[in-house]
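J.: dropping a prediction and its sequence here:
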Amino acid sequence: MSVLLQRLKWIIKGFNKSAVMNAKRLDGPDVKPLPEITLHQSKKQSSGKSNGLKPNHELFNGPVLDAVHEISIYIHRFHNLDLFQQGWYQLKITIKWEDGDTSSFGTPSRVVQYEAPDLGSDDIYGVWRIDDSDHSFSTQPFRIRYARQDVLLAMMVSFNLSPNKIESPPTSSVTLRFELLYSPVLENRLNLQTCLDTSPAAVHEFRLPPKALMGLHAYCPVHFDAFHSVLVDTTVHVSLLKSEVYNSSLKVPSEAKATEDSINGENDKSQQAVFVKSLSSSRDILLEDLEKISTAINEPIDPKDITPNELFGPSLSSSWQIADGEVSSRVSSIAFNNTLEESNGEVDFDQDGFSLHAMSEDDIMKSINSIGNQVFHLWTTFLNYHRANTKKILELLRNQWAADRKAEWSIWMVYTKVEMPHQYISSVVDDSSSHGSRGRGNLRKPSVDPVQTATMRAELHRRSIAQMRMNNRSIQDLQIFGDPSRIPIVVIERVVNAPVRSTSGNSYFTQRDQKDIDALIAGVEANPPNKLPVTTRQNGCVLKIVVFVHGFQACFYDICSSGNIYKHLETSGLFFILKDPFCVQGHHLDLRLIRNQWLLIDPKVEFLMSEANEDKTSGDFREMGERLAQEVVSFIKKKMDKASRTGVLTTIKLSFVGHSIGNIILRTALTDSIMEPYLRYLHTYISVSGPHLGYLYSSNSLFNGGLWLLKKLKGTQCIHQLTFTDDPDLQNTFLYKLCKQKTLEHFKNIILLSSPQDGYVPYHSARIETCPASSGDFSKKGKVFLEMLNDCLDQIRAPSSEHRVFMRCDVNFDISLHGRNLNTIIGRAAHIEFLEADSFAKFIMWSFPDLFR
């Protein structure tokens, strides 16, 4: 390890603040590192000559403490998830105190290029630069040509940020700002940087809370916004360092010197105690984090490199070799005791941990220097260690970030658990039928409206969030934490099955043919060229496919003007934008934000953004389902052929995501005969506000009037089917028959997303549950609704070879910014918010990532 430290010693040079305050623009990637200056070296005292000072003035020599927060950002790669435009892009980073003025920016102090960029000469231009006009760092410009393109950046940039005052613990936060700069392809590249500087495309900001400023190692994914969906893999590393301690010669009036001495003496002692405490905390965190990281990635560090005798003393050096997990507390105590005992044979602690009143000024300075040098040594050791184990540390911190999502985002989530009864029955039953009704749920008219209850529950939770104080050590994404009360509230209702009705305890396996069980492993038996071979799963690969099915109503993007929808043409894998102000049909990219989150969780997934029914969602659901089925089967076969050529394909995981009537289309497609061989591979189903039970009971009179007009004036067939007017006999209607089909029971995971604010889809229909209006309806309409409800729930309750997860997710948006307009009155705002926002999808998908892998 020591050899490695010597080879990489040039990385850690240039920590002193004075050498970096005037950072200049760099002209090339091979700029020499800043010269090394020993941190404990003091500035030479000014000359003792009076130089003509008046007799009533004297030179006042006193120690000045100078600390600096070093914030190092490792930028690993730029991944193009869903940029709309080809061209040149560049990342720009600035750091500043959150509540500070223009003079409170961090200064870039050091840049280390870990690896050479992997792009060709035509795809990268210029070099990274430091601009002292705005204290920013910018990567070299790089060219994006296609979707899901990776650009390796592999560089560490460090910023020095001086605190306004030394506090323990700190009370101020720091803002970390990433900007995405864009320029189209230019004929003359000499104007490229000028064009980039004048064309900021998107911004993503993060907050480093006060606790993080004492020490932090965290993953920080940068995504920018919905119209510039990328993934910049970065990690952030923070520590408090001692910049320099030096004597300052100040001219003060001689008659005021005695008074100032007494006042400043107390203040200096207090500041010195706080400084020692802060440096000790920073050192303890570094020691603990180094131990945790080295253990987690299984790359041990030589104890002599961590705690050399000349800095830490023999007792601390030996303590590093204590068994894993027992280091930090003993190391901290031994180190501080050693430091103070060397300065003054006695250590005196008060209730805050430090008491320096018995120590001389020189001893205090020695203590500060000693601890400061320890922190500096540990920090440089970590930077060298990071350079040697970059990818392992990145993977470790990324996994820790993913594991913390459920807890960190739980602020906006409410978890409940309910038991689903065997079967809902009418509230009017005779005596004979009421006997033995155990496990059934009577449909009694609820005393309150479920929509109002859900809305009130979310509103109360939103009010409680406004009163919360965020006081943790994690990096905070300001797109979420910037205004917490504006973020959607998600209520997760985990539905637990009651005991399943069956004639025997093992009815599932007795009724299922053994041939079908074997086929789950062997693969699709039809179409021999695409048959999955029988092999061990350990030696093969799993083909994961997600199909996204849009609805009737389009998603309106307001990039250039309000009310326009943009069609996206796929050219070389990249999506572009063209205006089409007259288009009102669903678009195949409506669910792109959920797709992007899925790709972040599982980058290897193959996705199909269905286009089979684009501009054709006003016809018969049977025709739309048939077109979708053909599109899906063709896509599966193509991907199976590709996977078979590159390895052994063992099985398929086929998932579906539908929005609005797209859910009816995809359920219809599953009933098509050509889909039958693939039903056994169904994995996860996400229904985004889908009218599964139709519009038999819809309380939105304005929306109902719109449906009536569509039926009367345009004769829209799918609207007739949704409102059960496609046949005089309700039991012959399309939707009633669809609920009889086994379209849900093949899925391993079923997630129903709904919103009480969505007026386009009845609340109960999206959640597949009963509603107050049906509870008191004893007509044939009520009976038909009850049958449909039970048929759907029976499929969800159906036995499965694997445990089935069934969740209802209520999403309550903050639509106050929309104001009161037609969209909010008719409930369209929330229906479209499912497509234009992705925070709710982040919360759900990252809280249950195994459902999407």
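T.: That came through, no problem.

J.: alpha carbons only for contacts and neighbour counts from here, please
T.: Will do.

J.: what's in contact with the helix or strand containing Glu459?
T.: Using DSSP states H and E, Glu459 sits in helix 450-466. Helix 450-466 is contacted by residues 411-412, 484-485, 489-491, 756-757, 763, 771, 810, 812 when judged by Cα atoms under 8 Å, 6 or more residues apart in numbering.

J.: let's see 10 Å
T.: Helix 450-466 is contacted by residues 411-414, 449, 483-491, 755-758, 762-764, 770-772, 810-814 when judged by Cα atoms under 10 Å, 6 or more residues apart in numbering.

J.: now list the buried members of those residues.
T.: For the contacts of helix 450-466, a burial check counting by 16 or more other Cα atoms under 10 Å picks out 411-414, 484-491, 755-758, 762-764, 770-772, 810-814.

J.: let's see which of those end up in strands.
T.: Those of those mapping onto strands are 413-414, 489-491, 810-812, per DSSP state E.

J.: tell me the secondary structure at Leu578.
T.: The three-state assignment at Leu578 reads strand, by DSSP: H, G, I helix; E, B strand; the rest coil.

J.: Pro108 too?
T.: strand.

J.: burial of it, as a residue count?
T.: 29 (other Cα atoms under 10 Å).

J.: quick one: residues contacting the closest residue to it other than its chain neighbours.
T.: Distance criterion Cα to Cα, 6 or more residues apart in numbering; nearest residue to Pro108, sequence neighbours excluded, is Phe159 at 4.2 Å. Phe159 makes contact with 15, 17, 20, 68-73, 93-96, 105-111, 135-137, 238 under the criterion Cα under 10 Å, 6+ apart.

J.: what segments of the stretch 601-750 of the chain are strands?
T.: 606-609, 649-659, 682-688, 749-754 (DSSP state E, counting those that start in this stretch).

J.: again with the stretch 301-450 of the chain
T.: 413-420, 423-425, 440-442.

J.: buried deepest among the ones you listed, which one?
T.: Highest mean neighbour count among the strands of the stretch 301-450 of the chain (mean count of other Cα atoms under 10 Å): strand 423-425, with a mean of 20.

J.: this is the other structure I want to compare:
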Amino acid sequence: MATHGTLDVVVHLHRFRNVDLFSRGIYMVRAAVKCNTKQAIPHGCYSKPSVLSTFVRDQEIPQTHASDLPAAQVVDSSSEFSTRAFVIKYRDERLELNEGAQFQLLIEAKDSGDRLIFANDEPIDITLELLMAELEKPGSPPSRTSPRRSSAVAAEKPSLSPTFSRVATQTLRVRRDPTTNQVHAYFPVTFSSMHFCQLDVTVHCALLHLKFRKRVYDRADASVESTISSFEELLRDNSDAPKTHRRYTQPMLASLSATCSALKEREQTVATTTLVDAGSVSKAIERDNAAVAKKLFLLWGRFVALLPRDGKALCETLQTTWLRDQRAWWGGRLRSTEVRIQKLLQPRETDEFRTSFKELRSQPTQSPSICDKSLLKEPARLPAAAAHVYRRRNDTEALLSPDAPPSNYRGPHLIVMQHGWYASSFDMRLLRAYALLLFPGAIVLSPQSNEDNSGGSMGPMGQRLAHEVHNFIKHRCPDLSDADPGMGRLSFVGHSAGSMIVRTALASPVLKPYLPKLHAFVSLSSSHCGNMFVPSTLISGGMWALQHLHQSQFMDELQLLDAPKAEDAFMHRLSKQPGFERFRFVVLVGSLQDSYVPLHTAQATIPRPAEVDKKGGGDAYRQMATNLLSPVMQQSATASKRTTVVRLTLDYRFAQTNLDTVIGRAAHLAYIDSSAAVLLILFSLYNVLR
């Protein structure tokens, strides 16, 4: 006899936010549900947005063509649910969807002896596809007398028969509670790095019914009598009938109890009877499960009906749970160690890192209750991290702990993300997008002032950055200009050469009014002490070739070749300028596998070759590292703004070996190209940047 459970899966789409979509257009989302290879069948949908307009910075943009676009519907031919179509034209444009669908899934149950196991406890996969159609452009091209570009964008409209194509897909893997077979979970779907948006999704699942029937060959005769008869055969030699009764009624009762909890009902009045003979047991199972299914169906229907009305509050509650679970999961890939501030200039031993990474990767990991299926497909290949937090004796703050309380501040938090050498603001888009996702109250600026001037001197680059930041603050977050040091915060993230440009900008008089607001400085693989003592001869030769190919003044300054004496070089003079000590937090991120920027210069430590080098650049390197960190070490324990230094070291497991992984380029770019690396860094530094 086969036993099957009927699962009802509700996929509710709350809000859509354009973080960094590739192009303007008409968008819609399609959802499909599977368990293993079994496809769920949609049997109902709803669409109840309170407003059809979209919003950009609280400015309403009416959807004038909403009535002409496809509405939300169930696609019977593919067993999918499709949201209504909507137009997205502007960055950070948001709209309320408040749409969803119910899917029914029939899964097999197996008797394990103490409980029923449904579909071997396989997770549910929810596939969400982002579809796009082009907008019709205005008839005449813009000219001097034509409207501005913003007006031309506003004039773009949907065609009468838009043709949609799939541009991105993301699959969520959802684990049911093995006891109740229920799920109530939230996940922010982002789709892809090229079509990065935030689609707030909640998933709800309940076991609604148990069906007992013979094999499919005898399905025509599977009446109630034959089902009871099959139970009698099954239990004929079983003297422990009460346990069997409980085993077959417990899944429904557990699901009913969980549904009642979701509706905040504290009592359920389903009674079971202890019986002894096989025939009575089979009848009791049928009768009690039918009674439970009836009550459960009604309560589940009430719960689903409340989602369009009260789903916002539920989404916020589940969002808090998701954030806590994600921080705990990514925190499991981080090994944090506290170090005395007096050892700030001493490097950590390579063997210490390898031991930490080996222990981290040997720990068993279980994916969260809801996750991105592709991202966590192979946890063993995800990056791991070792953090060393340098503390003073009276520091008690649990900086990297998920349980640490939030810091108190008022006003905006501006995070400036500066790209590196011969790069552009586009290269920082993944880091920017995830920062906006995890820190919705932050304002993120990806400067563009140095995109066409990467080969020049660091001095002018820093001045351009300072003026761009000043102008941005003036127009977007003027509260940072307030004299009150507690009003607002200013943080910087620099990748590769970008960190030196940031340090140069801090010396500009333009940023002087904002220096009291400096909060965090995150350096991603940056040569703070110059590209000296590079262990790879291949990389050294490559830098020499690049220098002769580009004739870059920046590369001369980075290698301290811009002056006859190292003490007169730009990098050496920059190390004497106030820098790290101006921030509340300084995070120096590096990797043993990054040959472009060795770990010692990325984390400003003094390696053994620099200690023993008496005739080369060892003396200049030691002086630069000391200039950078000694002001932090000398800060008073009672100072109002003490700097906490964190050294974060990443370890990668690349899927394949190629030229980029061999020369260290893959590890150098992973900080901004890899979703896993970006999430690990941001979740590790959540208490610093939130």
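T.: Ah, there it is. Model, not experiment: these values are computed from the prediction.

J.: number of nearby residues for the residue mapped onto Asn627 of the second structure from the first structure?
T.: Alignment note (TM-score structural alignment): Asn627 of the second structure maps to Asp791 of the first structure. Residues within reach of Asp791 of the first structure, counting by other Cα under 10 Å, total 19.

J.: Pro499 of the first structure now?
T.: When counting by other Cα under 10 Å, one arrives at 12 neighbours for Pro499 of the first structure.

J.: which element is it on?
T.: Pro499 of the first structure belongs to no helix or strand when assigned by DSSP H and E.

J.: which ones are touching it?
T.: Residues in contact with Pro499 of the first structure (Cα under 10 Å, 6+ apart) are 419-422, 439, 797.

J.: now the helices for the stretch 551-700 of the first structure?
T.: Under the criterion DSSP state H, counting those that start in this stretch, the stretch 551-700 of the first structure contains helices at 592-601, 621-646, 662-670.

J.: same thing with the stretch 251-400 of the first structure?
T.: Under the criterion DSSP H, counting those that start in this stretch, the stretch 251-400 of the first structure contains helices at 254-296, 303-306, 309-319, 328-343, 361-388, 390-408.

J.: would you mind finding the most buried of those helices?
T.: Taking mean count of other Cα under 10 Å, helix 361-388 is the most buried of those, at a mean of 21.

J.: that one vs helix 390-408, what angle?
T.: 100 degrees (axes from the mean of the first three to the mean of the last three Cα atoms, to 10 degrees).

J.: and helix 361-388 of the first structure, how far from the second structure on average?
T.: For helix 361-388 of the first structure, the mean deviation from the second structure after alignment is 2.8 Å (mean Cα distance after the TM-score superposition for the first structure).

J.: let me see the contact set for Thr537 of the second structure.
T.: Going by Cα under 10 Å, 6+ apart, Thr537 of the second structure touches 543, 595.

J.: can you tell me what His831 of the first structure aligns to in the second structure?
T.: Under TM-score structural alignment, His831 of the first structure pairs with His668 in the second structure.

J.: part of a helix, is that match?
T.: Yes - checked against three-state DSSP, His668 of the second structure lies within a helix.

J.: how far away is the residue lying closest to it once chain neighbours are set aside from Asp651 of the second structure?
T.: The shortest distance from His668 of the second structure to any non-neighbouring residue, by Cα to Cα, 6+ apart, is to Asp594 (5.3 Å). Asp594 of the second structure is 10 Å from Asp651 of the second structure, where distance means Cα to Cα, to the nearest Å.

J.: next, show the common contact partners of these two.
T.: Common contacts of Asp594 of the second structure and Asp651 (Cα under 10 Å, 6+ apart): Ala667.

J.: could the helices of the stretch 251-400 of the first structure go into a markdown table alongside distance to Gln630 of the first structure?
T.: Shown next, in a markdown table, are the helices of the stretch 251-400 of the first structure (distance: least, Cα to Cα, whole Å):
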| stretch | distance to Gln630 of the first structure |
| --- | --- |
| helix 254-296 | 48 |
| helix 303-306 | 63 |
| helix 309-319 | 67 |
| helix 328-343 | 61 |
| helix 361-388 | 51 |
| helix 390-408 | 36 |
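
J.: so which of the ones you listed comes closest to Ser173 of the first structure?
T.: Nearest to Ser173 of the first structure among the helices of the stretch 251-400 of the first structure is helix 254-296 (15.9 Å), distances taken as Cα to Cα.

J.: for that closest one, the distance to its chain's centre please.
T.: 36 Å (Cα atoms, centre = their mean, to the nearest Å).

J.: tell me what it is packed against?
T.: Packing contacts for helix 254-296 of the first structure, counted by 3 or more Cα pairs under 10 Å, 6 or more residues apart in numbering; DSSP states H and E, involve strand 57-83, strand 215-219, strand 228-253, helix 303-306, helix 328-343, helix 361-388, helix 390-408.

J.: what's the nearest residue to Gly331 of the second structure if we skip its chain neighbours?
T.: Ser684 is the one closest to Gly331 of the second structure (Cα to Cα, 6+ apart), at 6.5 Å.

J.: circling back to that earlier point, just name the closest of the contacts of Pro499 of the first structure to Ala116 of the first structure, please.
T.: Of all the contacts of Pro499 of the first structure, Ala116 of the first structure sits closest to Arg797, with 55.2 Å by Cα to Cα.

J.: good, we can wrap up now.
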